[in-house]
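Engineer: Quick one, what's the 3D model for this:
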Amino acid sequence: MNTNPHDDTLTTADGRTALRMERRLAHPPERVWAAITEPASLRQWFPSEVSVELAPGGAMGFRFPGVSGPGMTGTVTDVDEPRLFAFTWGTDHLSWTIAPDGEGSLLTLVHTFDDLPGAASFAAGWHRCVAALGRLLDGAPVAVGRDTGELHETYVRRFGLGRGSVDNEAGVKRIRLERQLVRPAETVWDVLSAGIEPVAGLPVPEGFTAEKVPAGHVTEVRAPKFLTYTWDPDAAVSWELGEGTGHGARLVVTQTGPPDADTDAALAAWRTRIDRLAAELLEQ
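Structural biologist: Modelled structure (predicted):
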């Protein structure tokens, strides 16, 4: 089975993002169809337990093992056995297309969603799930497992995620970078602070700074979620660690000002700093 993440693509249109994966399976479409539509088979490789009314407009339910409370819901949008199965999952849409490919099949997944920074998490998750589907069809032991982070970071590079942006609104220059990380906020904070806990009024620990961007003094800190420091009345940097895709913390770094800032150089510096942080987190 083809499992090369570099064959996968990401496109954006009308504010939505579409992840496309193609995998060749050595099994006829009828067998693949059963594996992606029958709940007993789905629970062995799909990321949640699934209930489904297999008809257009049919209800779907998604429940993660070990998670209490009501599960997520969806609706079947397309059923064309053994060619097409598509459905909503919350606000996301998933389309599974099966085409004959010699004696086997070509399986194509298109996952459409709103959260562009989460694309690497989704891609890494589906990569492992579809690989498990292939093992199920082959009659081999099935274990989806969790990504240690390397596959996630491969997709970050593949899709060019976390590149950041610069805007100049009302005369205020702002740099913003958002990136999904692979470790929880507490771990990220420990790596950033490196044993020097930030304190308001004191110099910011080096881990929260970037080369060619001045350091300064901490003005606000709420460990392990938020830190702001300033070095100029019109310049500040903030680090925010929030909820992401469930694979780790979502990082947002923002620099505002100063008016004479070289934003291209600063953006490049923050990209380098966050890339280095992501690499350090893989060792945790």
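Engineer: contacts and neighbour counts: CA atoms only from here.
Structural biologist: OK.
Engineer: show me where the protein has strands.
Structural biologist: 9-13, 16-25, 49-52, 59-63, 72-80, 84-89, 92-101, 104-113, 165-169, 172-180, 217-222, 226-232, 235-243, 249-256 (DSSP state E).
Engineer: Can you say which of those is nearest to Arg43?
Structural biologist: strand 49-52 (5.1 Å; C-alpha to C-alpha).
Engineer: how many other residues sit next to Val142?
Structural biologist: Look at Val142: counted by other C-alpha atoms under 10 Å, it has 17 neighbours.
Engineer: Relative to Ile98, how far out is it?
Structural biologist: In this view, Val142 and Ile98 are 21 Å apart by C-alpha to C-alpha, to the nearest Å.
Engineer: same check, this time on Val144
Structural biologist: Taking C-alpha to C-alpha, one finds Val144 at 21 Å from Ile98.
Engineer: Ok, Trp270 next?
Structural biologist: Distance, Trp270 to Ile98, by C-alpha to C-alpha: 42 Å.
Engineer: And Thr108, by the same measure?
Structural biologist: Taking C-alpha to C-alpha, one finds Thr108 at 7 Å from Ile98.
Engineer: Please identify which of the two sits among more neighbours.
Structural biologist: Neighbours per residue (other C-alpha under 10 Å) separate Thr108 from Ile98, with Ile98 holding more: 26 against 17.
Engineer: I'd like the structure of this one too, to check against the first:
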Amino acid sequence: MTQRLDINPYGRVTEPATLVIERLLPGPASRIWRYLTEGDMRRQWLAGGAMEEKAGAPFELVWRNDELTDPPGNRPEGFGEEMRMKSRVLEVQKDKRLVFTWGESGEVSFDLKAEGDEVLLTVTHRRISDRANLLMVGAGWHMHLDILAARLTETRSEPFWDGWLKLKDDYDRRIPA
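Structural biologist: Here you go, the predicted model:
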């Protein structure tokens, strides 16, 4: 995997309630697409849950972050072993773009762009409720994408919770109050 100098692993706030984060991943796009849309594949880096690849289709994301890395790290107080969120698919362009609701008010889009043997994955999370959630979401997407990259390159990732806590502090310093 090559390193593009214009890709920063940290998310950036592009509007007051929007976070954009990018990763250059080993392709092809169809492989990345499976990790976005197939519940068993998505479960390995983000959250499980069956998803119909059809606009309007409801689905549920099921997080079990303790299962993402071995060891999982130290789960912070206030986080359970499992979290669930109802969502709805808004847009599907196979191997190119997936958009779905994030709970009741947010929205997440995944855009895939082939770059030679690699794929630029751009995640855009819109309508984040406040700065506290922006820090958690930024650290969450960052850590989850690090795990996805590790899966795709067959390397090990930092323990999920330890990495998330460090990243949350990083995002607190990076994102203006």
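Engineer: what TM-score do we get after superposing?
Structural biologist: Between these two chains, after superposing, the TM-score reads 0.77 (TM-score structural alignment, normalised by the length of structure 2); 154 aligned residues with a C-alpha RMSD of 2.2 Å.
Engineer: returning to that earlier point: using JSON lines, please lay out the strands of structure 1 together with distance to Arg158 of structure 1.
Structural biologist: Shown next, in JSON lines, are those (distance: least, C-alpha to C-alpha, whole Å):
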{"stretch": "strand 9-13", "distance to Arg158 of structure 1": "9"}
{"stretch": "strand 16-25", "distance to Arg158 of structure 1": "12"}
{"stretch": "strand 49-52", "distance to Arg158 of structure 1": "30"}
{"stretch": "strand 59-63", "distance to Arg158 of structure 1": "29"}
{"stretch": "strand 72-80", "distance to Arg158 of structure 1": "30"}
{"stretch": "strand 84-89", "distance to Arg158 of structure 1": "25"}
{"stretch": "strand 92-101", "distance to Arg158 of structure 1": "21"}
{"stretch": "strand 104-113", "distance to Arg158 of structure 1": "17"}
{"stretch": "strand 165-169", "distance to Arg158 of structure 1": "18"}
{"stretch": "strand 172-180", "distance to Arg158 of structure 1": "14"}
{"stretch": "strand 217-222", "distance to Arg158 of structure 1": "33"}
{"stretch": "strand 226-232", "distance to Arg158 of structure 1": "29"}
{"stretch": "strand 235-243", "distance to Arg158 of structure 1": "23"}
{"stretch": "strand 249-256", "distance to Arg158 of structure 1": "19"}
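Engineer: Quick one, which of the ones you listed gets closest to Trp33 of structure 1.
Structural biologist: Here strand 92-101 is closest among the strands of structure 1 (C-alpha to C-alpha), at 7.5 Å.
Engineer: The closest one to strand 72-80, inter-axis angle?
Structural biologist: 30 degrees (axes from the mean of the first three to the mean of the last three C-alpha atoms, to 10 degrees).
Engineer: Mean distance of strand 92-101 of structure 1 to its aligned residues in structure 2, please.
Structural biologist: For strand 92-101 of structure 1, the mean deviation from structure 2 after alignment is 0.5 Å (mean C-alpha distance after the TM-score superposition for structure 1).
Engineer: Could I get the buried residue list for that strand?
Structural biologist: 92-100 (16 or more other C-alpha atoms under 10 Å).
Engineer: got it, and stretch 219-237 of structure 1?
Structural biologist: 219-221, 223-231, 235-237.
Engineer: what does that stretch correspond to over in structure 2?
Structural biologist: Aligned using TM-score structural alignment, stretch 219-237 of structure 1 spans no residues in structure 2.
Engineer: just stretch 265-273 of structure 1 next, same as before
Structural biologist: So stretch 265-273 of structure 1 is aligned with nothing, judged by TM-score structural alignment.
Engineer: where's that stretch relative to the chain centroid, distance-wise?
Structural biologist: Remark: stretch 265-273 of structure 1 is offset 21 Å from the chain centroid, using C-alpha atoms, centre = their mean, to the nearest Å.
Engineer: Is it correct that Val130 of structure 1 is in contact with Trp45?
Structural biologist: Yes: using C-alpha atoms under 8 Å, Val130 of structure 1 is in contact with Trp45, at 7.3 Å.
Engineer: quick one, which of those two is more surrounded?
Structural biologist: Trp45 (25 against 22).
Engineer: Return the residues in contact with the more buried one.
Structural biologist: 129-130, 132-133, 136, 142-144 (C-alpha atoms under 8 Å, 6 or more residues apart in numbering).
Engineer: Could you identify which of the residues you listed has the most neighbours?
Structural biologist: Ranking the contacts of Trp45 of structure 1 using other C-alpha under 10 Å puts Leu133 first, with 25 neighbours.
Engineer: That residue matches what in structure 2?
Structural biologist: Under TM-score structural alignment, Leu133 of structure 1 pairs with Leu148 in structure 2.
Engineer: That match: what's its closest spatial neighbour, skipping adjacent residues?
Structural biologist: Nearest residue to Leu148 of structure 2 in three dimensions, chain neighbours excluded: Trp45, at 5.2 Å (C-alpha to C-alpha, 6 or more residues apart in numbering).
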